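Engineer: I'll drop the sequence and a predicted model, then ask my questions.
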Amino acid sequence: MLQDTEELHRKLAELTQEHRELDEAIAQVTQEPPYDQLKASRLKKRKLLLKDMIARLNSQLIPDLNA
């Protein structure tokens, strides 16, 4: 169980870091017009996916109150 929790924390840190990096990448892509809207859209979709994954991991780390 402890290893599972440690693994979840490690994965959460990785996803959070990638989410931050996507923030920077999106800002860089959209900084100067005309910018690549397709690339920006793909980065934003990936960022939303990461946000969902981070939320799921956070919910797994919260102890089940009914247990």
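Structural biologist: On my side now, so go ahead. All values derive from a computational prediction rather than experimental measurement.
Engineer: From here on, just use CA atoms for contacts and neighbour counts.
Structural biologist: Fine.
Engineer: buried stuff in stretch 49-67?
Structural biologist: 50, 53, 54, 57 (16 or more other CA atoms under 10 Å).
Engineer: residue closest to the middle of the protein?
Structural biologist: Nearest residue to the geometric centre of the chain (CA atoms, centre = their mean): residue 50, 3.0 Å.
Engineer: Look at that residue and give its secondary structure.
Structural biologist: At residue 50 the chain is in helix, as set by DSSP: H, G, I helix; E, B strand; the rest coil.
Engineer: what's the spacing between it and residue 32?
Structural biologist: As judged by CA to CA, to the nearest Å, residue 50 and residue 32 stand 25 Å apart.
Engineer: second one coming, line it up with the first:
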Amino acid sequence: MNEEEMAKRLAGLRNEHRDLDAAIAALLDSGGPDQLQVARLKKRKLMLKDQIAFFEDYLTPDIIA
């Protein structure tokens, strides 16, 4: 996977993370949230956050001080 493909993947992960955030908020605002569904979405969101961090670390060059 080259850097361009990684950047595209990173953008897709960020979009999915943002969509999950909106879905969680909608479930919580609906009045009777399904706690199991909310927990699953939050777990997925955390997994996406880890993947985003991995790609960001890889794509951001280390600065030697």
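Structural biologist: Done, it's in. Keep in mind that what you see is a predicted model, and the values were worked out from it rather than measured.
Engineer: After superposition, what's the TM-score here?
Structural biologist: The TM-score (TM-score structural alignment, normalised by the length of the second structure) is 0.89; 64 aligned residues with a CA RMSD of 1.5 Å.
Engineer: circling back: which of the buried residues of stretch 49-67 of the first structure sits closest to residue 3 of the first structure?
Structural biologist: The nearest member of those to residue 3 of the first structure, counting by CA to CA, is residue 57 at 14.6 Å.
Engineer: which SSE is the closest one in?
Structural biologist: Taking DSSP states H and E as the definition, residue 57 of the first structure sits inside helix 37-61.
Engineer: Give the aligned range of stretch 39-49 of the first structure in the second structure.
Structural biologist: The aligned range for stretch 39-49 of the first structure in the second structure is 37-47, by TM-score structural alignment.
Engineer: Run through the neighbouring helices and strands of the longest helix seen in the second structure.
Structural biologist: Ranked by residue count and defined by DSSP state H, the top helix of the second structure is helix 3-29. Packing contacts for helix 3-29 of the second structure, counted by 3 or more CA pairs under 8 Å, 6 or more residues apart in numbering; DSSP states H and E, involve helix 35-59.
Engineer: so what corresponds to residue 18 of the second structure in the first structure?
Structural biologist: Per TM-score structural alignment, residue 18 of the second structure is aligned with residue 20.
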